[in-house]
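K.L.:
build me a model from this:
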Amino acid sequence: MRICVFSGSSFGRSETYRNAAVSLGRTISRKGLGLVYGGASVGLMGAVADAALNEGGEVIGVLPRKLANQEVGHRGLTRLHLVDSIHERKAMMADLSDGFAVLPGGIGTLEEAFEVWTWSQLGFHSKSVGLLNVDGFFDGLNGFLDSLVTEHFLKSVHREILLCESSPEMLIDKLTTTRVPVAPKWIGMPEAR
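P.N.:
From the prediction side, this is the model:
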């Protein structure tokens, strides 16, 4: 089983984010899981990969050639796939993974997380997606997402697909054991249980 990690290509302003990335990478490897990620050597991406590698884990990177040419590609991975586009990168990362963990990051990280969550909602896969809520980083986002349910733009059954934990161990345990619910997306249609 492999866990895909979406994360920032920078470290953020707090050392807590780097520490969380290291802890997540270690946890994935210590639980005998493989890591799939964006293939870079920089920021939280590099930290999570290095931590997993230091524990002897399998680490697979998927990186667009354009970024590899800018010398951000990690050179010590188990395997590094070079692809032609961001779209190809995301598709390959999803295909290689059994679940998705999201560390703090910017708009690219959020976009990746929302895309795989949408795929779960639409039934294109049944893989778990979870946020690692480092020092409350995702609290504001979670509040906003809850308001989507209140305003009937998101079903509660689909809101529950996006897990959230503050501990890497708890997040990985949930990602590897949670069954993703199947229900029609559209508001007003009967819930499937």
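K.L.:
okay, CA-based contacts and neighbour counts for the rest of this
P.N.:
Fine.
K.L.:
could you pull out the strands for the protein?
P.N.:
2-6, 34-37, 59-64, 79-83, 99-102, 128-132, 162-165 (DSSP state E).
K.L.:
save those strands as CSV, and put in mean neighbour count and distance to K90 too.
P.N.:
Listed next are the strands of the chain as CSV, based on neighbours: other Cα atoms under 10 Å; distance: least, Cα to Cα, whole Å:
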stretch, mean neighbour count, distance to K90
strand 2-6, 26, 10
strand 34-37, 26, 10
strand 59-64, 24, 8
strand 79-83, 17, 10
strand 99-102, 25, 12
strand 128-132, 25, 14
strand 162-165, 20, 18
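K.L.:
could you save these as TSV and add columns showing distance to M93?
P.N.:
What follows is the strands of the chain, written out as TSV (distance: least, Cα to Cα, whole Å):
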stretch	distance to M93
strand 2-6	7
strand 34-37	6
strand 59-64	7
strand 79-83	10
strand 99-102	10
strand 128-132	13
strand 162-165	18
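K.L.:
among the ones you listed, which is nearest E15?
P.N.:
Closest approach to E15 among the strands of the chain (Cα to Cα): strand 128-132, 15.1 Å.
K.L.:
sequence B follows; please return its structure for comparison with A:
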Amino acid sequence: MAELTSLCVFCGARSGANPDLVTAARALGTAIGASGRTLVFGGGRVGLMGELARATQEAGGHVAGFIPEHLERIEVADKALPELHIVPDMHTRKLGMFERADAFCVLPGGLGTLDETFEIMTWRQLGLHDKPIALLNIGGYWDPLLALVDRIIADGFAGESSRRLFTVVDTTDAVLPTLAAELAGRAEGNGVPPERGARALG
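P.N.:
Prediction:
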């Protein structure tokens, strides 16, 4: 049975205007660390990224960061991480995080977070991987993205199956159980992601 041992989290290098997002990032980091799993992330010590990584370490978890050379100063690479990979470019960063993770979770973030999210979804759509992907929809942050996916399908640019490329979770408590269950189901031959409308409420 496939197990969830490492989770890649995409999120903002800024904290955002809503303090609930910092709370959510820290709660997820605490859950990852307390469960003995590894956090795979973008390697920065600022914004939601930094809060997430610190909380994971404080709870006893291992953290693996990947950051490209040109962002080492902008995103303030956390040189104190137990595992920090400084890579030549964004493509290498995303590939390194992909290879290191069993599953993915997307917290609120900006254009960089969207770039990572769409790429990992597209890779799954193309059959390049079948790793679970969860969107943590705190405060309805991802509702516009979900509406866009619906519009893309309605206008004929994608099929209904696109909604099954990811799962939406509304609470941090639901993230790890949801992803672990999907991994286990996939290993047993039942790993078809649920429809987006069947939200994991925790």
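K.L.:
tell me how they score on TM after superposing.
P.N.:
Superposed pair, TM-score by TM-score structural alignment, normalised by the length of the first structure: 0.89. Supporting alignment: 182 aligned residues with a Cα RMSD of 1.5 Å.
K.L.:
which one of the strands of the first structure lies closest to S23 of the first structure?
P.N.:
Of all those, strand 128-132 comes closest under Cα to Cα, at 10.8 Å.
K.L.:
pull up the aligned stretch in the second structure for the closest one.
P.N.:
Mapped onto the second structure using TM-score structural alignment, strand 128-132 of the first structure covers residues 132-136.
K.L.:
likewise stretch 95-105 of the first structure?
P.N.:
Under TM-score structural alignment, the match for stretch 95-105 of the first structure is residues 99-109.
K.L.:
how far does the matching stretch sit from its chain's centre?
P.N.:
2 Å (Cα atoms, centre = their mean, to the nearest Å).
K.L.:
repeat that for stretch 16-32 of the second structure.
P.N.:
For stretch 16-32 of the second structure, the distance to the chain centre is 13 Å (Cα atoms, centre = their mean).
K.L.:
next one: stretch 117-132 of the second structure
P.N.:
Taking mean C-alpha positions (Cα atoms, centre = their mean), stretch 117-132 of the second structure and its chain are 12 Å apart.
K.L.:
now the equivalent of G47 of the second structure over in the first structure. Nearest residue, chain neighbours left out?
P.N.:
Taking TM-score structural alignment for the superposition, G47 of the second structure sits opposite G43 in the first structure. Nearest residue to G43 of the first structure, sequence neighbours excluded (Cα to Cα, 6 or more residues apart in numbering): S10, at 3.9 Å.
K.L.:
from F124 of the first structure, how far out is that neighbour?
P.N.:
31 Å (Cα to Cα, to the nearest Å).
K.L.:
ok, these two, which is more surrounded?
P.N.:
Ranked by neighbour count (other Cα atoms under 10 Å), S10 of the first structure and F124 place S10 first, with 17 against 11.
K.L.:
return the residue of the second structure aligned against the more buried one.
P.N.:
Checking TM-score structural alignment: S10 of the first structure goes with R14.
K.L.:
ok, its match touching G47?
P.N.:
Yes: look at R14 of the second structure against G47 with Cα atoms under 8 Å: they come within range, at 3.7 Å.
K.L.:
how many residues are close by the counterpart of I32 of the second structure in the first structure?
P.N.:
Residue pairing (TM-score structural alignment): I32 of the second structure is matched to I28 of the first structure. I28 of the first structure sits with 26 neighbouring residues when counted by other Cα under 10 Å.
K.L.:
separation between I28 of the first structure and D135 of the first structure?
P.N.:
20 Å.
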